[in-house]
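J.: Just need the structure, nothing else, for what follows:
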Amino acid sequence: MYIVYSLMCLIFGTTFLAIKIGIDAGAPPFLFAGTRFLLAGIIVLTSVKLMQGRIGLEPGMRKDVVLVGTFMTAVMFGCLYLGEKYISSSVAALLAATTPIMISIVEWFQGIRDHFRIKGAGLLLSFIGVGVAVLPALGIDVGTEAILAVVVILAAEAGCVFGTMTSKRVLAAGLDPFVLNGWQMVVGGSMLVLLSLVTEPWAGVVNNRIFVSWAYLIVFGSLAGHGSYYWLVRRAGPLLPSTWTYISPVIAQFVGYCVLGEYLSGYSFAGLALVLGGVYLVSRAAMLEQWLKNNGKAFGLFKKESSPELRQ
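T.: Coordinates of the predicted model:
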């Protein structure tokens, strides 16, 4: 499971750079994103059809799948691609790090509070780490358009939380994660292409840089990355897979520096240590809580229960 998680983080960390390269090369954001997801979704559904023979959706699932495609593909990535016209790839990745905190808050209100203190500590530690690693770069991007891009991406991340929780419900009902992944991308990609038709010019939008980044995003970002994400959501719940948004900003910063000369400093290394520590707390919360209970009693950190005689 952790091998899949590591590969997913690496893939998603590099997709921010690929998006930035394509956008800077002149790709219309909605068309760039829409065609990526539409084609990837068709590939996924065709592959599942050939291997398993069934890609249809139960009537009760169709509305939820449309909601997942709308919020987790059309809204989230439409805003992300548009935002990367005005901010660096590493700052865009930082904004994505708000999703796990939003998910944990929603789960808390839903009554899902298992090991919440340790998970909360891990989420906070990771978010601080992302801030330490990336926030110094925000000074480079200050401007009206950059501020608007930040607001738009944060709003999209809030919608992504709703989509993530909906996807968990659909997967718990028995829908194959690759079928959900395929339909999500087809729905969201179609919406983005239609939006591009009425808002963006299509003339002269293809060059080598756009094509290479577009192909990378389809093969690795959509097919490998999102497939791994849904497999992890089904296996471990939505919180752990969503912590890719903590690892990926640091990865995005390193690759952004190497390829595009984006901001990088010693803060990046300190932030990475905090990020990894926080993710460890989230992923091993149950084990750590049990260890604290066992050892806390020995060191007097937890009060021992009084005997029946004393309670009387």
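J.: C-alpha only now, for contacts and for neighbours.
T.: Fine.
J.: residues of the longest helix seen in the chain that come out buried?
T.: Scanning the chain for the helix with the most residues, using DSSP state H, yields helix 144-172. Of all the residues in helix 144-172, those buried under the rule 16 or more other Cα atoms under 10 Å are 146, 149-150, 152-154, 156-168, 170-171.
J.: Please give the structure of this sequence too, so both can be compared:
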Amino acid sequence: MSNLGLFGLMALIWGLTWAAIKIGLDAGVPPILLAGLRYLLTAGILAFWTHGALSAFAEGRSMRVIISALLTNAGTYGLLFWGMQTVPSGLSGLVNLALVPVLLFGLAVVLGEERPTWRHGLALVLGCTGLLGLFWTRLVEQESGNGLGLAAIVAGTACYCVGSVIARPLIGPIKPLTLTAIHAVLGGAALIAVSFLLGDLSATLPARIDVAPAAASLLFLSLLGTIVAYTIYLRLLEKWGTARAGLYAFISPIVALAVGVWLFGEKVGAAEIGGAALLLVAAGLALSRRDSADPARN
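T.: The predicted structure follows:
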């Protein structure tokens, strides 16, 4: 398949993952447990292709590996999956996918990796304005659950960005797929532990779960959403560079919104469209000047 075809497949998969998450949640799987099972399954699959995982903890890298795993996997997806209980899948995908390049852009300035320019300021202002617009619709409609859910998705996205910055020095000393497998094991185990503490793993849980859609959701998220799409992304980073490969941030949110409307009957109002448009413009400004490799979505 051509690089363009691979890019289209990757953008489609990452747009569809939000519907897969909703299907898993609607099947009765508690959100933190669903996220944890996703990554333990991913780790099990990657174990066949990765070697030398223990060496990743050598040379003083242990703390960085653990913290980045807890942020990029446990913190990110625990919050995202929890938030999606009340936030439509399409809107969840749009906020997360469009906000990642904006937040990474802002972190690059804070950490001194880039000199602040008008692009940084405009991207952050537009991104914040877009988010405020999305929150405002929920405050006006008095949908407090939606507001808390959206706040969780924003917080989860921030966890991903901070964790990605922490993990960046690990890429090179550790092979990307190996790092993904380690993050999946650590993050998945942490999520399962939290789920246990929340009382999700009760004796009545199996009777409350619709097994077929739950299994389909997990397989899609693990095999396609993580392993296949991530492998394509690594190839495109090498062939196209970060900015061009990162253009999925404009296509995948549209896929997520369209599938949410078509499959679940989710409603998208004018205010949400306006907020979404501002987020996408902010993402475009961020991506247009990004030269360093973006940590892979996993």
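J.: Any chance you could compute the TM-score here?
T.: Aligned and superposed, the two chains score 0.76 in TM-score terms (TM-score structural alignment, normalised by the length of the second structure); 280 aligned residues with a Cα RMSD of 3.7 Å.
J.: before we move on, back to that, what's the helix or strand immediately after the longest helix of the first structure in the chain packed up against?
T.: Next along the chain after helix 144-172 of the first structure, taking DSSP states H and E as the criterion, comes helix 177-199. Judged by 3 or more Cα pairs under 8 Å, 6 or more residues apart in numbering; DSSP states H and E, helix 177-199 of the first structure is in contact with helix 29-52, helix 59-69, helix 226-236.
J.: got the angle for the helix or strand following helix 177-199 of the first structure vs helix 29-52?
T.: Next along the chain after helix 177-199 of the first structure, taking DSSP H and E as the criterion, comes helix 208-216. Put simply, helix 208-216 of the first structure runs at 40 degrees to helix 29-52, going by axes from the mean of the first three to the mean of the last three Cα atoms, to 10 degrees.
J.: which residue numbers in the second structure go with helix 208-216 of the first structure?
T.: The alignment of helix 208-216 of the first structure onto the second structure (TM-score structural alignment) covers residues 212-220.
J.: Can you give the distance from the matching stretch to the centre of its chain?
T.: 18 Å (Cα atoms, centre = their mean, to the nearest Å).
J.: any residues touching the helix or strand harbouring residue 127 of the second structure, and which ones?
T.: Using DSSP H and E, residue 127 of the second structure sits within helix 118-140. Residues from elsewhere that reach helix 118-140 of the second structure, judged by Cα atoms under 8 Å, 6 or more residues apart in numbering: 95, 99, 102-103, 105-106, 109, 144, 146-147, 150, 271-272, 274-279, 281-283, 285-286.
J.: give me that answer again for 6 Å
T.: Under the contact criterion Cα atoms under 6 Å, 6 or more residues apart in numbering, helix 118-140 of the second structure has outside partners 147, 272, 275, 278, 279, 282, 285.
J.: Give me the buried positions along it.
T.: Judged by neighbour count using 16+ other Cα under 10 Å, the buried positions of helix 118-140 of the second structure are 120, 123-131, 133-138.
J.: again with stretch 263-274 of the second structure
T.: Using 16+ other Cα under 10 Å as the test for burial, stretch 263-274 of the second structure gives 266, 272.
J.: Let's see the distance spanning that stretch from one end to the other.
T.: The first and final residues of stretch 263-274 of the second structure sit 22 Å from each other (Cα to Cα, to the nearest Å).
J.: next one: it to chain centre, how far?
T.: Counting by Cα atoms, centre = their mean, stretch 263-274 of the second structure is centred 20 Å from the centre of its parent chain.
J.: do stretch 10-27 of the second structure as well
T.: Here stretch 10-27 of the second structure is found 11 Å from its chain centre; the criterion is Cα atoms, centre = their mean.
J.: Quick one: average offset of whichever helix or strand residue 104 of the first structure is part of versus the second structure, please.
T.: Counting by DSSP H and E, the element that carries residue 104 of the first structure is helix 99-109. In the superposition with the second structure, the average deviation recorded for helix 99-109 of the first structure is 1.6 Å (mean Cα distance after the TM-score superposition for the first structure).
J.: what sits up against that helix?
T.: Counting by Cα under 6 Å, 6+ apart, 157, 161, 242, 243 sit against helix 99-109 of the first structure.
J.: Pull out the buried residues from it.
T.: Buried residues in helix 99-109 of the first structure, defined by neighbour count with 16+ other Cα under 10 Å: 99, 100, 101, 102, 103, 104, 105, 107.
J.: Identify, from those, the entry nearest to residue 198 of the first structure.
T.: residue 99 (30.0 Å; Cα to Cα).
J.: Counting neighbours, what do you get for the counterpart of residue 253 of the second structure in the first structure?
T.: Per TM-score structural alignment, the equivalent position to residue 253 of the second structure in the first structure is residue 249. Neighbourhood size, residue 249 of the first structure [other Cα atoms under 10 Å]: 32.
J.: what helix or strand is the closest residue to residue 249 of the first structure other than its chain neighbours on?
T.: Nearest non-adjacent residue to residue 249 of the first structure, counting by Cα to Cα, 6 or more residues apart in numbering: residue 93, 4.6 Å away. Element membership for residue 93 of the first structure (DSSP H and E) is helix 89-96.
J.: so that helix versus helix 144-172, what angle?
T.: With the same axes, to 10 degrees as the basis, helix 89-96 of the first structure and helix 144-172 are set at 50 degrees to each other.
J.: residues in contact with residue 94 of the first structure?
T.: Here residue 94 of the first structure is in contact with residue 249 (Cα under 6 Å, 6+ apart).
J.: Tell me the counterpart of it in the second structure.
T.: Superposed on the second structure with TM-score structural alignment, residue 94 of the first structure falls opposite residue 94.
J.: circling back: which one among the buried residues of helix 118-140 of the second structure gets closest to residue 259 of the second structure?
T.: Nearest member of these to residue 259 of the second structure, counting by Cα to Cα, is residue 134, at 19.3 Å.
J.: ok, back up a step: please tabulate the buried residues of helix 99-109 of the first structure in TSV and include distance to residue 38 of the first structure as additional columns.
T.: Compiled in TSV, the buried residues of helix 99-109 of the first structure are given as follows (distance: Cα to Cα, whole Å):
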residue	distance to residue 38 of the first structure
99	24
100	26
101	29
102	28
103	27
104	30
105	32
107	31
